[in-house]
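*Asks:* the sequence isn't on hand, but the structure is:
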């Protein structure tokens, strides 16, 4: 670092940034130059130095760099992000120097979007994309902190789940176009997502053991058509079939020797099901004809599977594996309100445990080895262990 007096009486301060590039700035006085260098030296020492040249780079350039590095995203996710960036974020920030964007700018952006009537989910998505782009600039040293951090957005209302019982599932299956009846039952009794069912191939059905392997999903992406990829959690999984579904799939195949790559369920033309067409032309009319709640979605069959399993006393871990959740926490967060009041049941059993211990107690000297057997009934500990799933 150095300070040099110029012929015109001004002072030039220079330093080398962490990359070794020389930086120079002119000041009116020596004191200004010294203060500036002291500030820069402190930033470099603390590790929060920002490159002023990069900070002057327009947001649009960082947006393009972020897009170039997002090849890992699923096609639909990438398309959704691109749409949010193009329609909502770029009109406001494209021509702004990235270092000039402040938390106040982000708050005004969110407020304007809410005020213009944008849905909460859209506002939340736009803020997420803005934050992701600015995170690239932050990682490259163009900004010290992300101005989106700490800026709150309106919560997105959660879609109300519809839980169908077995009779309602059957009503829907028998009302819809017969080619989709088995598909409805598979959704309700396996918990598979729509894209997983529509991408299910014959070679991934093992009717001898009653098992389906879920290794692929299909989704419709605007501008790209139907796109096949891995399931939502990026992991293969398998689900077992109730015997009635195994027999129904055998009937669905009709005893034919099918190509393992053929799809189990197809459109009327024999191709891959376009979910939007199926939903509007077949599913929703069948929902109305079966007398089900108008808001019932195909995804509610997945929720219904969880509810049916819980009603049968299934362990949350088993439900997690069947539905393909990334963790048991997701399962409990989503469906925890459907589980029995386990704490109440535990409290009752603790009371029973105490009463059995009192009734089985025998006064007199007790050896260390026999103390537990004499002081509490043998059935109590076994019963409690069973209740806790041990």
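*Replies:* Arrived safely. Because the structure is a prediction, the values reported are computed rather than measured.
*Asks:* use CA for all of it now, contacts and neighbours both
*Replies:* Noted.
*Asks:* now the helices: where do they sit in the stretch 151-300 of the chain?
*Replies:* 166-175, 181-190, 194-198, 243-253, 275-278, 284-289, 300-311 (DSSP state H, counting those that start in this stretch).
*Asks:* another one to put next to it:
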């Protein structure tokens, strides 16, 4: 039974106390200065009890305490170290200073929205998405443990950046040819395969010879390697995919297999010792120097000891993936096919990243005009 009663404290202060029983039958109470606040609380609490969502403030834990349990659980269930590290870094840098000491029951959708609004303009949209994602995951864990009644981060609105979307930068076909030509011989197969398949660098680093179907002309993407050089599944369910390759690429891989360093793991692109190659080594020691030698570079504005301009490579290793997507679209591949080849989690992701490259309505009008001309003369 729920009651609302007026009380006079020893100090002489008058308060309104809301009494009720939680979902477990335990007696709970909370005091308010105003009767209307006590009424509103009691009405809401009873509704939550009926739906099995109520968590009493006295039984709640702080966001910081919940975060510890959430991160420990992520490690326990085998989330990739890089993912757990990203969660932890995001929480400690952006969430902990603002609401780490707040109880979960006191965190509302407006308070989370205020946090996101405060961060908007100070970081990229992708970083904002990581903050929201961390909060959604944290509260999801807390709700399933009975520490929170709702997930206040789930419906938080991120800023609309459609007007400020930056298009991915990638090498032109001429630049690609020059980069591969100026790359060290042992790295040319890597850069060429990345360009014609759109595989992520992490997938290339984890590629095994048993994944290369020479007879069928297909590469089976079944794993990736994280920043700690640990093997794991692709980034999403759609990341597990089969990518067709041409006869020329098959011939290139057959030739490379004869020269490839021995690897007990069966890696297609191992180190000279046969181990997993780190992303940083490929980029710093192979891809960027190849760009400098190819003249695919920008002037830093600095001078070396001899007075020569210091040049920087124009593109990151990930730019080869963007270049592959652009080539697929140029060949007329449909959006769904591009999504499949790239291993995107959704078709929307494909459109958000490369939508501007697909044929426009003007192109459709030109095709219709050609069709009508052929039909009617």
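*Replies:* That came through fine. Note that the structure is predicted; figures quoted are calculated from it, not measured.
*Asks:* of all the helices of the stretch 151-300 of the first structure, which one comes closest to residue 208 of the first structure?
*Replies:* helix 243-253 (8.4 Å; Cα to Cα).
*Asks:* Provide the aligned range in the second structure for that closest one.
*Replies:* Using TM-score structural alignment, helix 243-253 of the first structure lines up with residues 247-257 of the second structure.
*Asks:* what's the average distance of the matching stretch to the first structure?
*Replies:* In the superposition with the first structure, the average deviation recorded for stretch 247-257 of the second structure is 1.2 Å (mean Cα distance after the TM-score superposition for the first structure).
*Asks:* do stretch 369-376 of the second structure as well
*Replies:* So stretch 369-376 of the second structure averages 6.3 Å relative to the first structure (mean Cα distance after the TM-score superposition for the first structure).
*Asks:* burial count for residue 336 of the first structure?
*Replies:* By other Cα atoms under 10 Å, 14 other residues sit near residue 336 of the first structure.
*Asks:* quickly note the distance from the equivalent of it over in the second structure to residue 309 of the second structure.
*Replies:* Counting by TM-score structural alignment, residue 336 of the first structure lines up with residue 355 in the second structure. For residue 355 of the second structure, the distance to residue 309 of the second structure equals 37 Å [Cα to Cα, to the nearest Å].
*Asks:* next one: residue 210 of the second structure
*Replies:* 45 Å.
*Asks:* next one: residue 106 of the second structure
*Replies:* 57 Å.
*Asks:* same check on residue 320 of the second structure?
*Replies:* Separation of residue 320 of the second structure from residue 309 of the second structure (Cα to Cα): 26 Å.
*Asks:* the two: which is more packed in?
*Replies:* Per other Cα under 10 Å, whichever of residue 320 of the second structure and residue 309 has more neighbours is residue 320, with 26 against 14.
*Asks:* the aligned residue in the second structure for residue 325 of the first structure: how many residues sit nearby?
*Replies:* When the second structure is aligned by TM-score structural alignment, residue 325 of the first structure is paired with residue 344. Residue neighbour count, defined by other Cα under 10 Å, stands at 18 for residue 344 of the second structure.
*Asks:* residue 344 of the second structure reaches residue 351, doesn't it?
*Replies:* No - assessed by Cα atoms under 8 Å, residue 344 of the second structure is found out of contact with residue 351, at 10.2 Å.
*Asks:* so what does residue 319 of the second structure match up with in the first structure?
*Replies:* Using TM-score structural alignment, the partner of residue 319 of the second structure in the first structure is residue 300.
*Asks:* with residue 103 of the second structure instead?
*Replies:* Under the alignment defined by TM-score structural alignment, residue 103 of the second structure corresponds to residue 97 in the first structure.
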